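Student: Sequence and predicted structure are below.
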Amino acid sequence: MSTPVLKNRLQSDLTDAIRARDQVRSATLRLALTAVKSQEVAGSSARELSDDEVLAVLRTEVKKRREAAEAFAAAGRPDRAERERAEQEVLESYLPAQLTEDELTGLVAEAVAQAAASGQTGTAAMGRVMGLVRARTGQRAEGGRVAAEVRRQLQG
């Protein structure tokens, strides 16, 4: 099996960052590659991750950075929070573009209307609407963002 394109890109970007002496980028890419390798050896047998699986690992790492930045900011550590945000930005550059709030609102409104047309309304339609929206958004919107918007539109 050939090495996934995204993993190769991470490795070559790490080499470039080291040569450029970009400490934040090189440290972040090292951590990301370590997370990918950890995932590859997890389970009963080692295997190579596909690009989609590497993206899933990167998404998890972005979420960790966001939560850590929030925790550091709440604890009065703006320096550490800024470092986490910088790492988050580096990792987000490898992810597909996220939907804007307007695009997400429009997709959710369509799904709510579709569920209402089939007789499901209110919070009881949450599962159906989530299924419709997740099918349309794929990986371009976080589940938490989608759920919050669906809940907002179903209650409002």
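Tutor: Received it, and whenever you're ready, just let me know what you need. Because the structure is a prediction, the values reported are computed rather than measured.
Student: Could you use CA atoms for every contact and neighbour count after this?
Tutor: Noted.
Student: Just give me how far stretch 52-62 sits from the chain centre.
Tutor: 7 Å (C-alpha atoms, centre = their mean, to the nearest Å).
Student: Past the host helix or strand of residue 71, which element shows up next along the chain?
Tutor: Residue 71 belongs to helix 51-74 when assigned by DSSP states H and E. In the C-terminal direction, the helix or strand that comes right after helix 51-74 (DSSP H and E) is helix 78-92.
Student: and the gap between the most centrally placed residue in the chain and residue 140?
Tutor: In the chain, the centroid-proximal residue (C-alpha atoms, centre = their mean) is residue 59; its distance is 3.3 Å. Using C-alpha to C-alpha, to the nearest Å, one obtains 11 Å as the distance from residue 59 to residue 140.
Student: ok, and here's another one to check against it:
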Amino acid sequence: MIREQVKSAQVTAMKAGDKERLAAVRLILAKLKDRDIELRTATSVPDDDVVVVDVLQKMVKQRRESIDMFKNGGRDELAAKEQAELDVIESFLPTQLTEDETKAAIEGIKAEVGAESVKDMGKVMAVLKERHGSVIDMSKASGLVKAALS
């Protein structure tokens, strides 16, 4: 479903002559093709939307890190280019949970698995990723889980 949205966005960007959006969409499609090639030899292939969301989340993380590095290096024009790509990539991701919704999900899972200390963080993170991996930024969730278990 998300893959079809990306492909139709490519056609739309071509017709509109939007070169920046087209370049970003082509980057997404290239990463998806790379991931498809990797999965050819896999024993179990996850659902297509799971694969696409995973690729998009990795791309978002890379862009955010690049933006920070460019801003620290005084390269605002490159940071702006990365930000434009980030906006396009995020437009295809499912709506992310807010911080309060994430905390509520963490509390529910914490109670469910009986987590009481930081030693149980792995259990909570595994269940959180399984249930909400596509709608939660797992790097931010990690900090929230650690805080909830401290």
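Tutor: The structure has been received and is ready for your questions. Quick caveat: nothing in here was measured; it's all calculated off a predicted structure.
Student: Superposing both, give me the TM-score.
Tutor: Here the superposed chains carry a TM-score of 0.83, computed using TM-score structural alignment, normalised by the length of structure 2; 146 aligned residues with a C-alpha RMSD of 2.3 Å.
Student: Quick check: the gap between whichever residue in structure 2 pairs up with the residue nearest to the centre of structure 1 and residue 28 of structure 2.
Tutor: If you follow residue 59 of structure 1 across to structure 2 using TM-score structural alignment, you land on residue 57. Counting by C-alpha to C-alpha, the gap from residue 57 of structure 2 to residue 28 of structure 2 is 11 Å.
Student: ok, now residue 128 of structure 2?
Tutor: 26 Å.
Student: go on, residue 62 of structure 2?
Tutor: Distance from residue 62 of structure 2 to residue 28 of structure 2, by C-alpha to C-alpha: 13 Å.
Student: Specify which residue of the two has the higher count of neighbours.
Tutor: residue 28 (24 against 13; other C-alpha atoms under 10 Å).
Student: The more buried one is in what secondary structure piece?
Tutor: In the assignment (DSSP H and E), residue 28 of structure 2 maps to helix 19-39.
Student: Over to residue 97 of structure 1?
Tutor: Applying DSSP H and E as the criterion places residue 97 of structure 1 outside every helix and strand.
Student: Now check it against structure 2: what is it aligned to?
Tutor: The pairwise alignment with structure 2 assigns residue 97 of structure 1 to residue 95, based on TM-score structural alignment.
Student: same question, residue 129 of structure 1
Tutor: Under TM-score structural alignment, residue 129 of structure 1 pairs with residue 124 in structure 2.
Student: Now do its match against residue 149 of structure 2, distance only.
Tutor: Using C-alpha to C-alpha, residue 124 of structure 2 is found at 10 Å from residue 149 of structure 2.
Student: of the two, who's got more company?
Tutor: Counting neighbours by other C-alpha under 10 Å for residue 124 of structure 2 and for residue 149 shows that residue 124 has the greater number, 26 against 17.
Student: residues in contact with the more buried one?
Tutor: Residue 124 of structure 2 makes contact with 106, 109, 110, 113, 115, 145 under the criterion C-alpha atoms under 8 Å, 6 or more residues apart in numbering.
Student: Run those past structure 1 and keep the common ones.
Tutor: Counting by both residues aligned by TM-score structural alignment, their matches' C-alpha atoms under 8 Å, structure 1 reproduces these contacts from those: 106, 109, 110, 113, 145.
Student: Quick check: which element contains the counterpart of the last one in structure 1?
Tutor: Taking TM-score structural alignment, residue 145 of structure 2 has residue 150 as its aligned residue in structure 1. With elements taken from DSSP H and E, the one containing residue 150 of structure 1 is helix 143-155.
Student: Which positions within that helix qualify as buried?
Tutor: By neighbour count on 16 or more other C-alpha atoms under 10 Å, the buried set for helix 143-155 of structure 1 is 146, 147, 149, 150, 151, 153, 154.
Student: Likewise for stretch 32-41 of structure 2?
Tutor: Buried, per 16+ other C-alpha under 10 Å, within stretch 32-41 of structure 2: 32, 36.
Student: ok, the closest residue to residue 117 of structure 2 other than its chain neighbours to residue 113 of structure 2 distance?
Tutor: Closest residue to residue 117 of structure 2 apart from its sequence neighbours, by C-alpha to C-alpha, 6 or more residues apart in numbering: residue 149 at 5.0 Å. With distances taken as C-alpha to C-alpha, residue 149 of structure 2 is found 12 Å from residue 113 of structure 2.
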